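Colleague: my questions are about this predicted structure, shown below with the sequence.
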Amino acid sequence: MIRTISFMLFFFIGLSIMSGQEITMLKGTVRDQTTQEVIPYATVAVYNNKGELVDGISTNDEGQFLLETDKTFTYFEVSFIGYKTASVQFSEVGDPANISISLKSVASTLDEIVIEADRTTTQLKIDRKIIDIGADIQQSGTTALEAFDQIIDIQTDLGTGNISLRGSDNVKLLINGKPSSLDAIELLEQIPSSSIKTVEIITSPSAKYQADGLSGVINVILKRSVNKGFNLNLNSAVGTKRYSYGIDGNYNLSFMNLRFNASQSGREMDSKETINRSFINGDTQGIFTPHDFNGKIKRGIIGLDFFVDEHNEFSLGLDYTDDYHSFYNNSQYFDVTDRDDFIYTRNSAHSHFTSVFNANYRRGFNKEGHFLEIDYNLNNNKNDYPSTDFEENVFLFDQIIEEDNTIHAISLDYALPVSEKIIIETGASWNKSDTKNQQFFRPNNTVPTLDTFNYEEELLGIYALTKFKIQKLDWQAGLRYEYFSSKSRNTLNLSTTNLHFSNLFPSIHITYAFSEDNTLGLGYSKRISRPNLHHINPFQLGNPFFRFDGNPELKPESSDNIELNYQNNKRKLNWSVATFYRYRKDVILWVNAIEDNNVQVISFQNIGINHSFGIETTAKYKFTSFWNAMLTGNYYYTKTDQNNLVTWDELYSSNLQVKNTFKITKKVSTDITYRHTPKRQNAFNYIEPRHRVDWAVRAKFLNNKLTANLRVIDVLDNNLMKRNTRTPEFNQRTVWKFQSQTLGFLFSLKYTLFKSEDRARNRKEREYRHNHSSN
């Protein structure tokens, strides 16, 4: 293992050896001449004595730039929309490592200019990958779950709704850095992709992050409208058995910003699943199940941002979602041993009423990057799961599961820049979750029962983090302490649990910048997965042929993660590669068992130790001014040690995606994407290879204010899922034809009703969220 890592390290370094030419460095900050506020994303362009552009870069979120070039140049220009371009002769620069540029605003009023990226962009930070959803054609007019499906770093199964990172579904999903009690599929289907600003994929989380999520954290950052004046955005979409419409905008004054959003969407879906089982006792069972889904989501968001003065900001927000969907399953059982064929029918529904309240206060000090932030988040969910079952139109039973959950989350973060090269961060967080789960069961001609499962969970975390820079090396080292406690009571069998865990979680991240566009990174983090509500809750929907059992005897699963990555960004070619090793102990796995009458029982068990390896690579190439191509691939391998529970102890999965974007005219662009998923081997089953082609086209009108999209997913309509399951007690083959092919139209209109000319509050947008290292 050490030999392998050493080889890879020297290999990456060898790729990055620079030529012997002299390197010139320009480092500085760009500010507004009047307000002295920093200007992010300003362009710094370098020219030679012939006036030819030889190099360039953009300022970061803090208005800073660092350009290292081996090109000969005489002057550089700094520009940004709404400002007069500043031209500076290099011979007049006193200290190239400490340049201060002030841009003067253009006096005349400008017409509104809409700037959007034509495709998703990716940034690699010291401890995360940030994907800017931007205006990617394939992700427009979709849900967050469907947008994830276009990001190959996140393995998304649209049929089941499962998401995973690096071959593991033990992922922590956050929205603006906050947890939710909803399942990932329920949560992601509530969020339209138009509401997403960025997706942070954090496979090597620092000590700032809560330690759960063994394979990493996915943090969805939602947009926050702060444009000056009164702005409205209208969105509507219609497609295959779906529709959506919504309005969002903001009213921004000098001292206050009002944000609002309202939307409704509806979707129907049908799929057909065929299951063939053979049991060790010689019995057989076949099931043909057509799934009919019908759902509607209503959502409203309102928020207020108060800019008290230059150092104090306060924010309030309320998000309410009404999510209802129904299911109808009319399953046909055939080839059942000792039984005639029969029809089993289930009518069921899910209702989710979610309200999220957030309050945030931030105190900024005179020194840039010096701040204190306090955040409170209240997440309340009321969930109902009623179902009625029939066999050959004869009533069997009614079952109603009610789950009420409340999460309180309080966090405190403090950052102190000791010097230009040293930053100290520290903070604390407290999360408390209360869940009451009730099951009402009324069988035919039998006395009904009502049972309750109560679950409480508390998590206290404290962290300290230091960032420092030594020449071209960036270091980040941190330590986190967490105390976790949970207790539960089950009235069905009068069982209780009372768990307590106390752990330390170190993290360290190092990057070495050979140049501005040539970086090598190394990271280590320790993670944990503790037994939670999902593992021990016995009240989950089943039927007479399938049952879920909670396991209160589970032990925590832990992992140690090591990651090595390299990125190289040039004008036409950008590419990156990352490799990792993950050591998992007391792995928690979903296992199957068969009881009498061939009833399948599923529960979670600790199965031993896993060793996981993987590699991910992405290459983007700009062939011409109108053609961009991207090739992305990954491969993951896991070896399970000393275990007799699993069928296969060598697991693997991989993905390959080729994306081509063409700019046909200034107003029209198109995207063709090919995805291939080879055989995926799991512990008890394997999924046969799949592939699909996606196509989309976009046109812009009215000075880019009106956008129209056409999107077709799975053009060839052949993305079948074929899964083969093998356990010591039964074999099963599943063929699932879900509604993979979808057609969608999206219309989006952006309009400014009133534009404020007051520049005194031209603040850059800041996301109010805990656990974000670039606060």
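Modeller: That came through fine.
Colleague: C-alpha from now on. contacts and neighbour counts both.
Modeller: OK.
Colleague: which residue ranges form the helices in the chain?
Modeller: Along the chain, counting by DSSP state H, helices occupy 2-15, 144-149, 184-190, 533-536.
Colleague: okay, those helices in JSON lines with mean neighbour count next?
Modeller: Formatted as JSON lines, the helices of the chain follow (neighbours: other CA atoms under 10 Å):
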{"stretch": "helix 2-15", "mean neighbour count": "12"}
{"stretch": "helix 144-149", "mean neighbour count": "22"}
{"stretch": "helix 184-190", "mean neighbour count": "18"}
{"stretch": "helix 533-536", "mean neighbour count": "19"}
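Colleague: turn those helices into JSON lines, columns for distance to Ser351.
Modeller: What follows is the helices of the chain, written out as JSON lines (distance: least, CA to CA, whole Å):
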{"stretch": "helix 2-15", "distance to Ser351": "49"}
{"stretch": "helix 144-149", "distance to Ser351": "19"}
{"stretch": "helix 184-190", "distance to Ser351": "10"}
{"stretch": "helix 533-536", "distance to Ser351": "18"}
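Colleague: for Ile99, find the nearest of the ones you listed.
Modeller: Closest to Ile99 of the helices of the chain, according to CA to CA: helix 2-15, at 30.5 Å.
Colleague: second structure follows, compare the two:
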Amino acid sequence: MKIISRIAIILLLNIFFNFAENEIIRSTGRISGKVVESTTGQPIELANVILLDNNRKQITGTATDEKGNFLIPNLKDGKYIIEFSFVGFETKIDTVFITEDKPFINLGLVKLEQKPIILEGIEVTAEKPPIEFKVDKKVINVKEHYASQSGSAVDVLENVPSISVDVDGNVRLRGSTNFRVLIDNRPSILEPSEALQQIPASTIDRIEIITNPSARYDPEGLAGIINIITRRTKQSGINGIANLSLGKDQKYSGDFLLNYRYKKFRIFSGLDYNHFNFPGKESETRETRSNDTIFYSFTDGNSSWLRRFYGFKLGSEYLINPKNRMSIDLELRRRGMKRTSDVVFDRWSNFGDTTVFWRSNLMERGGLMYLINTDYFCNFNKDHKLSARLSFHINSGEERSTNEIKGLDSTMVDGWKSIEKGPINRFTFNLDYSRPAKFFNGENGKLEIGNQTTVNLSNGGQDIYLYDTVIKDYIYKPEFSHLADFIHNIYGFYLTYLGEVKNFGYQTGLRGEYTYRFIQLTGTEGNVNIRRTDLFPTLHISYKIPPFDQVMASWTRRVNRPGNFDLEPFEIRRDPYSISRGNPDLLPEFVDAFEVGYQRKFSGILFSLDGYYRITHNKIEYITRVHSGDTIFSTVENIGKDYTLGFEPILDLSFSKYLNINLSANLYEHKISGTIDDTEISQKSRTWSLRNMNTITIRKGTKIQISGIFNGPEIMAQGNREQFFIVNGGLRQELIARLLNLTLQIRDIFGSGKFENTSSGTDFYIHQEHTRNSPVIILGLNYNFNNYRPEPKRTESEEDIEEMEDF
């Protein structure tokens, strides 16, 4: 880690001194303008603008901002050659003269022609890169991830910098499972990983990863935000897209999206069905100590993880006039997940005195979800916007668990059934307003204010049934069952200001939230009542260093509020050997997140280096203890603090139109310090993850993609997870240009995806291993009808409106 720190310091010092040297001599001339697409007038972000002398020797240069604008200052009088270029567009060259009488040159709109690729008489436009790097986020263009298109959002994210995924599909963002998931800029009601597992990759246009959001966003989620933007189009008439896939081990899916636009009206509908089964093997070694007796157990056998879900959506949009529009959409989704395991179960307390059983586990989770959204947008003029949104979300969730133990002669020895219900009703209202405002002699200033009201009403509980060996049936056990009602309301208000002073940009903001929580426990007097007010300040700054460099820094404060079940003060039993209980005294986690970033982009090469430091206060951990015998008891506690210091280098290389290589790494030091059972703990590790994605164009219409994924070991408060390495591959073959595509996806080619974790304490030791059947092979077809194309790059006003949709 010291070596990494020194490299980063040397790099930043080099940038500083280069900048200082460039600033010694100043002149007064400048050239400005805006680069756009010639056919649509859309601004082109990060286009290269190079200034040459008469001998075509480069003098300086810059890159356009998100609105296509550029400025080259401090120029002497004379003749200059200026060159504009961007991947997929023809290069444009112009000549300009700066004189004493005319020192300021505004070229206005510089229009670049899109570069065509001719394929058997059909014109195909250039494709987007798999990953794009914006100033404040990473953007994953899902269509270009051929090795993941037949899976879910989780399969796409597995190849992305900052992200790691375990065998159960649980996602970690920079080592943390605590992040916020938005779907089309709207918060999901499900747990983050569960929401991502249910979104088919074929229905996604792009995924945005925002690790340090501003005060405009909901502060929930310590590690940041993953925003899923689904496919949509603005073409007139009827058009659509359909996908079908089939793979080994009962994996199949299908979906379609139909769009109709006529003048001011747009109507769209979609349907998807997904069935993915992942069989594998699992084993567990457990050792517990109770009353001077050591209990041992070992399980080994087969398992499977089935995810089955389908959904229907319908929506419409009406353009009232050029400045106002409104929309309404609804979605109905049925989700179902099923996990099974059949293992040999060995138990003993003295060596040589072993009892062997068959143990079967079945967990089913699912329910119906309903979502209704209404939106209104008003675009007064440039940077002067108003938007309002009203959302209703209903989720009728249920989880059923069955654990049975049989002798080798198949006689039932023990059985346990658990039914958990937790329907949730959520109401959300957002009002956002922005307008131009200039302070401190700044340029392009913008003031944003808004509020968000969230009301959550739910109830849930657990019913327990035990197997009676006498009557040979299950009996309801009210002493283990419970019921509770929940209210969780949040009232938030934010204020942000964005400004620029020459090459220096800044954004500062403050968000305040009042939280009211009430949990009523049926049959007890121990209700939970929480009222608190919290402030979340943010600060983002950036500096452009001509011609190609940019340095960014930010600080934000975010929160992780405990879930309802984390606060319940009674026991939940899913099997005879595992008991968990909530903690009504649990405090929210707060994180102070600091980031520093550097970007450089020039002629086919992009280099990015991010440094980050997170301090988590009131660290929440699941703590395991021995309950009795070989039964484990788990609860949640605030144990202390969590520290993460890391660096994230990314290199994207386009050697030619036939080869693109993306290399990324996440190197970080993780430390947990605090107290468990009045004993001081301190866990520290240095670990890393690596990603390599190679896209090769074999010929026109044929591309292959090979990616390697390595996740290093990670620590927990009471244990660790082992490292693993996976290689994935994909092929995309264009069968009919712009109409029909074939994709082949092969995941975990070498079967190296073995997942291991260990947890231990003063009176227990648990080691678990899990592998999936590999390789995973899926064949897919993609069909576009009536020339369906994803929504093109948005105009400047549309981009601003979409920003207003964000939280």
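Modeller: That came through fine. Nothing here was measured: the structure is a model prediction, and the numbers come from that model.
Colleague: could you get me the TM-score between them?
Modeller: TM-score for the superposed chains, counting by TM-score structural alignment, normalised by the length of the first structure: 0.89, backed by 762 aligned residues with a CA RMSD of 3.8 Å.
Colleague: ok, back up a step: out of the helices of the first structure, which is closest to Lys487 of the first structure?
Modeller: Per CA to CA, nearest to Lys487 of the first structure of these: helix 533-536, 9.9 Å.
Colleague: give me the mean deviation of that closest one from the second structure.
Modeller: Superposing on the second structure and averaging over aligned pairs (mean CA distance after the TM-score superposition for the first structure), helix 533-536 of the first structure comes out at 2.3 Å.
Colleague: what does that helix rub up against?
Modeller: Outside of helix 533-536 of the first structure, the residues that reach it under the criterion CA atoms under 8 Å, 6 or more residues apart in numbering are Tyr455, Asp549, Gly550, Asn551, Pro552, Ser603, Phe604.
Colleague: wait, which of the helices of the first structure is closest to Arg692 of the first structure?
Modeller: Arg692 of the first structure lies closest to helix 144-149 among the helices of the first structure, at 12.0 Å (CA to CA).
Colleague: next one: that closest one to chain centre, how far?
Modeller: Helix 144-149 of the first structure sits 9 Å away from the centroid of its parent chain (CA atoms, centre = their mean, to the nearest Å).
Colleague: returning to what we had before: output the contacts of helix 533-536 of the first structure as a markdown table; include the columns neighbour count.
Modeller: Listed next are these as a markdown table, based on neighbours: other CA under 10 Å:
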| residue | neighbour count |
| --- | --- |
| Tyr455 | 22 |
| Asp549 | 15 |
| Gly550 | 18 |
| Asn551 | 17 |
| Pro552 | 20 |
| Ser603 | 17 |
| Phe604 | 22 |
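Colleague: restricted to strands, list those.
Modeller: Counting by DSSP state E, the part of the contacts of helix 533-536 of the first structure found in strands is Tyr455, Ser603, Phe604.
Colleague: so how far is Ser290 of the second structure from the equivalent of the last one over in the second structure?
Modeller: Residue correspondence to the second structure (TM-score structural alignment): Phe604 of the first structure is matched to Val636. From Val636 of the second structure across to Ser290 of the second structure, the span is 22 Å (CA to CA, to the nearest Å).
Colleague: try His627 of the second structure
Modeller: Remark: distance between His627 of the second structure and Ser290 of the second structure (CA to CA) = 8 Å.
Colleague: now swap in Leu246 of the second structure and tell me
Modeller: Separation of Leu246 of the second structure from Ser290 of the second structure (CA to CA): 50 Å.
Colleague: on that earlier part again, I figured the match of Phe604 of the first structure hits Asn583, correct?
Modeller: Yes. Counting by CA atoms under 8 Å, Val636 of the second structure touches Asn583, with 6.2 Å between them.
Colleague: Thr64 of the second structure against Val36, yeah?
Modeller: No. Counting by CA under 8 Å, Thr64 of the second structure does not reach Val36; the two are 10.1 Å apart.
Colleague: list residues touching both of these two?
Modeller: Joint contacts of Thr64 of the second structure and Val36 (CA under 8 Å, 6+ apart) are Ile44.
Colleague: of Leu246 and Ser290 of the second structure, which one has the most company?
Modeller: Taking neighbours as other CA atoms under 10 Å, Leu246 of the second structure and Ser290 compare with Leu246 leading, 19 against 15.
Colleague: counterpart of that one in the first structure?
Modeller: By TM-score structural alignment, Leu246 of the second structure lines up with Val238.
Colleague: how near is the spatially most central residue of the second structure to Tyr260 of the second structure?
Modeller: Nearest to the geometric centre of the second structure sits Ile226, at 2.9 Å (CA atoms, centre = their mean). Distance, Ile226 of the second structure to Tyr260 of the second structure, by CA to CA: 29 Å.
Colleague: residues contacting Gly213 of the first structure?
Modeller: Contacts of Gly213 of the first structure (CA under 8 Å, 6+ apart): Asn170, Val171, Lys172, Arg527, Ile528, Ser529.
Colleague: could you redo the last one with a cut-off of 10 Å?
Modeller: Contact analysis of Gly213 of the first structure by CA atoms under 10 Å, 6 or more residues apart in numbering lists 165, 168-173, 203, 205, 527-530, 558-559.
Colleague: any idea how far the match of Leu246 of the second structure is from Asn709 of the first structure?
Modeller: 10 Å.
Colleague: give me the common contacts of these two.
Modeller: In contact with both Val238 of the first structure and Asn709: Gly141, Gly744, Phe745, Leu746, Phe747, using CA under 10 Å, 6+ apart.
Colleague: and the second one, what's its match in the second structure?
Modeller: Which is Gly744 of the first structure. The alignment partner of Gly744 of the first structure in the second structure, by TM-score structural alignment, is Ile778.
Colleague: can you tell me which residues contact Ser263 of the first structure?
Modeller: For Ser263 of the first structure, the contact set (CA under 10 Å, 6+ apart) comprises 191-192, 234-236, 244-248, 297-301, 321.
Colleague: and for Thr647 of the first structure?
Modeller: Asn682, Ala683, Phe684, Asn685, Thr725, Arg726, Thr727, Pro728.
Colleague: surely Gly169 of the second structure is in contact with Gly151?
Modeller: No. Counting by CA atoms under 10 Å, Gly169 of the second structure sits too far from Gly151 to count as a contact (11.4 Å).
Colleague: I appreciate the help and will end here.
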